[in-house]
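Asks: Pasting the sequence and the predicted coordinates here, then a few questions.
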Amino acid sequence: MYERQNQRHVPGHTFSTPELAWAWLRSEQTLIDRGEWTPPATRRQEQEAQAQREAETSTPFGAYARDWIANRTTPRGTPLAPRTVSEYHSYLEGPLADFAGRQLADVSRADVKAWWQRFADKPRYRHHAYAFAKSVYKAAVKDGLLDANPWDIDNAARVVLQTPKTVRATMINDLTPEDVQRVADATQPEQWQALVLLLAWTGLRPGEAFGLQRRDIKTSYIDGIPCWRIHVARAVSRSRTPDGIRVDTIGTPKTPESIRHVWLPPHLVPAMEDHLDRFSQPRAEGLIFPSTNEALPFATTQQVAGTTGKQRRDRTGGKVRPPSGFNGARESIGMPGLRLYDLRHWARRILLSAGMGELAVEQYMGHRLPAVQGAYAVLDPRQVWPVMLRCSDLAGWTPSAAAPAGRDTAVLLNEMTAEQLAAAVSAMSPDQLAVLVPTLSPEALVRLLGTQGRP
């Protein structure tokens, strides 16, 4: 013990011999003489903090990552989805397995660069695994366990698409309603034909369609035309158990905004009625698109996609077997690069072509709107039905003579914007217009006439 700067300083522990105590005092005097002295209590605190950091950084990357996964939350404050958890664990057991047992601080940037080159033949899988590892190390840096993040490779965040975005956009824009019908008709088995049409004309995600039940469909009529509304409240996703077993689970859709209603263009009603009669499960809770494999509880995108264009050989006869399912159908129409999820992109384009506004389309598709727009934008269901009629018109459908446009349609059109009104009216037959125009309000007529002559 000694006094300095009017304070008493102690070593923080006792000494077994006087010699050790005098040695400690001499070491303190040496620090004072060199100008390196700080209070012993401060030095002890720094040493304890350093020891704590060293203990924490000695944690293996795999253990720290699993704890990160277990406690990770989304921007909305909710736990990670089961499928996301499964994917993250698959990275630890797959491409990141070599790092899982190493200490956090032992992984260098050179190690990461070597790993990056080693997985060059799997660019997309490598990209996802890299993003996961970088996020884990970013958390470790924030926690003060590391000074820098070694997962810092130039351009690693960039994904090189197999098909350039402009090429895919052109393919989707070139896809016509007739092409959609052709690819649906060519999809085998027939159980998936109605699904292809549904995805293309409503923009549902495949997992949302697989979760649909009979009770989610509400049927009614407007002016004698069947009006079907579908409630999207569930989605099927695939994940893995800790034992590596794939499981399909049903839960909420991708985002809260994805819980919504979509309407069926009337030209699809006959195909859906036929599908419900032939393939859907009975009772209100029955799945509309059940699995073709009795061992699986829900349908999967692989069942719909079928075999790939690489063609497989029949195990019994050695014959070349052509691609099947959606993969075979897309080749039959000369679009081998078309993906099942591209139908959702096509749905967005066709809804815009049918007169639905940009914000309304985003809400209809279940997308998350920017904060301000999302707070005030409201999708009016009464403006959706004329768009559905226009969609069916683009598909070459015309209502029967027994179902002319009437009062209900006039009420809907009177509440539409000028652009929506023009698009809906252009889809009607002369007989329908003869019944409809006298029932329009003067304000609606002014809006309609104001669109005439616009490009």
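Replies: It's in. Only a predicted model underlies this, so the values are computations on that prediction, with no experimental measurement involved. Numbers count the residues shown, from 1 in each chain.
Asks: use CA for all of it now, contacts and neighbours both
Replies: Will do.
Asks: Residues touching the longest strand along the chain, excluding its own?
Replies: Ranked by residue count under DSSP state E, the longest strand found in the chain is strand 225-232. Among residues not part of strand 225-232, those counted as contacts by Cα atoms under 8 Å, 6 or more residues apart in numbering are 208, 212, 216-221, 253, 258-266, 269, 385, 399, 403.
Asks: before we go on, here's another structure to hold up against the first:
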Amino acid sequence: MAEKRATAQRRETWGRLRQLPSKRWQARYTGPDGKVYSARTEGGQPLTFVTKTDARGFLNLTHAAIVRGEWESPEDAARRREAEAAEAARRDVTFREYALAWLDRVQHEPGKGGRTRRPGTVMVYRGRVRNHLLGPLGDMRVRDIDSAVVRAVSTELASQPSVLKPGVDHNGIAGDAVDLLKMILRAAMRDGLLETMPDVPTPSRRSVRHDADHTPEDDVATPQQVDALYAAAPEHWRIAVLLAAWCQLRRGEVLGLQRRDVVWNLDRTAATLYVRRQKNGLTGQLSDPKSEKGVRSMAVPPLMVERLREHLDAFVGDGKNAPVVPLRERGAQHLATTTWNNAWAQAREQVAGLPEGYRFHDLRHTGLTRFAQEGATLAELMRRGGHSDVNVVLRYQKATMARDIDLAARMSATVLSELESTRGDDGTPVS
């Protein structure tokens, strides 16, 4: 009996050791929470030991961790490691992964003004990411993108030749692409993927359409040129020229007009035009105007009232939702942007004296300039044009200043003439 007690296994001072039938050793212990735990791997699988010494070493390390207050239950440790692995993977996300996820997200998030971005805007973003940013940055980790990287991308984009106008020393896309890159990186910084925002200036924006000596006044068509463009356009679409020039509508606003948007007086000698929607050039869908200020009404200038009335009678369907510029005469389908662009390109080629590449949008610029020349205030210009940013309208004040200079000169001539009539031959006033 004494011999049997001598060969019995000595109990551990803390925890329990047990040899399994496989001859490996199992270690068990009671945690601070009063529960009994077996040794486990970091992956949460049961852990056994080749020798009893190894098993005892595990118990000693576990006991020391409890004493230091660093012990975690196997479940808590597994959850922590899983979270750490997920955070590490998130921190290692590539620009391609983050940018594409960001594009999906911003379709529903409000933008700078608190409004949800339009589908067309997101489509433009996608094009810039795909065409200009994924190439140099797609496989790079977001956290590795710093000022040097952004500067290199900016320089490369600015050096690319223009697709629209070969031969010019700038391309017109670098500024917008770098601004979008910064927008994405600011979001990455808010999401904790980027520690500091790269400090790189946006490349200057220069139009590829014009030479350096081009001025906005060069894009103002004469009334004769507007009439010539009207005559050159397809008959059932040509009213678009007058709506852009003399009602100062944007292309999408013109193509989005419906019969109900033209409200006549009793004898149809005057009309009010209501802008309530636009046709999106990218999605092809009818949507709200560009901004809240875009919803507006305006008097139709008398110079185009007769032509507008004739157009509605001849080419526009009777229904209140019938498009003012239909794809087919009296049809229910709004004219597509690309179809109109092709017709416009052919019409402008038939008109002499227009700048190269004269845009349909330049007709709106023409109309607002003439409005300014008649003495319209900034508020009146903003209302007529549906602008929300006063800085955009300030360019039309150049036309107002030209008118002011002309009026000042005419006033000066009149005053001098009156003064001359009251002076003698020696220049002294005659009483």
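Replies: Good, I have the coordinates. Just so it is clear, the model here is predicted, and its values are computed rather than measured.
Asks: Any chance you could compute the TM-score here?
Replies: TM-score for the superposed pair, counting by TM-score structural alignment, normalised by the length of the second structure: 0.64. Supporting figures: 331 aligned residues with a Cα RMSD of 4.3 Å.
Asks: now the longest strand of the first structure, how far from the centre of its chain.
Replies: The offset between the C-alpha centroid of strand 225-232 of the first structure and the centroid of the whole chain comes to 24 Å, using Cα atoms, centre = their mean, to the nearest Å.
Asks: following it, which helix or strand shows up next?
Replies: strand 235-240 (DSSP states H and E).
Asks: list the helices and strands that following strand packs on?
Replies: Contacting strand 235-240 of the first structure under the criterion 3 or more Cα pairs under 8 Å, 6 or more residues apart in numbering; DSSP states H and E are the following elements: helix 82-93, helix 206-210, strand 246-251.
Asks: Show me the one of those that comes nearest residue 411 of the first structure.
Replies: For these, the distance to residue 411 of the first structure is smallest for helix 206-210, at 31.5 Å, taking Cα to Cα.
Asks: residues in the second structure aligned with that closest one?
Replies: The alignment of helix 206-210 of the first structure onto the second structure (TM-score structural alignment) spans residues 251-255.
Asks: The matching stretch against the first structure, how far on average?
Replies: In the superposition with the first structure, the average deviation recorded for stretch 251-255 of the second structure is 0.6 Å (mean Cα distance after the TM-score superposition for the first structure).
Asks: thinking again about what came up before, quick one, which of the helices and strands packed on strand 235-240 of the first structure is nearest to residue 138 of the first structure?
Replies: Using Cα to Cα as the measure, helix 82-93 is the one of these that comes nearest residue 138 of the first structure, at 15.5 Å.
Asks: Quick check: the gap between the counterpart of residue 362 of the second structure in the first structure and residue 362 of the first structure.
Replies: For residue 362 of the second structure, the aligned position in the first structure is residue 342, judged by TM-score structural alignment. Applying Cα to Cα, to the nearest Å, the value for residue 342 of the first structure to residue 362 of the first structure is 16 Å.
Asks: One more: residue 425 of the first structure?
Replies: Relative to residue 362 of the first structure, residue 425 of the first structure is positioned 23 Å away (Cα to Cα).
Asks: more neighbours, the two?
Replies: Here residue 425 of the first structure and residue 362 are compared on neighbour count by other Cα atoms under 10 Å; more neighbours surround residue 425, at 19 against 16.
Asks: How are the helices of the stretch 101-250 of the first structure distributed by residue range?
Replies: The residue ranges that make up the helices of the stretch 101-250 of the first structure, judged by DSSP state H, counting those that start in this stretch, are 109-118, 123-142, 165-174, 177-186, 193-202, 206-210.
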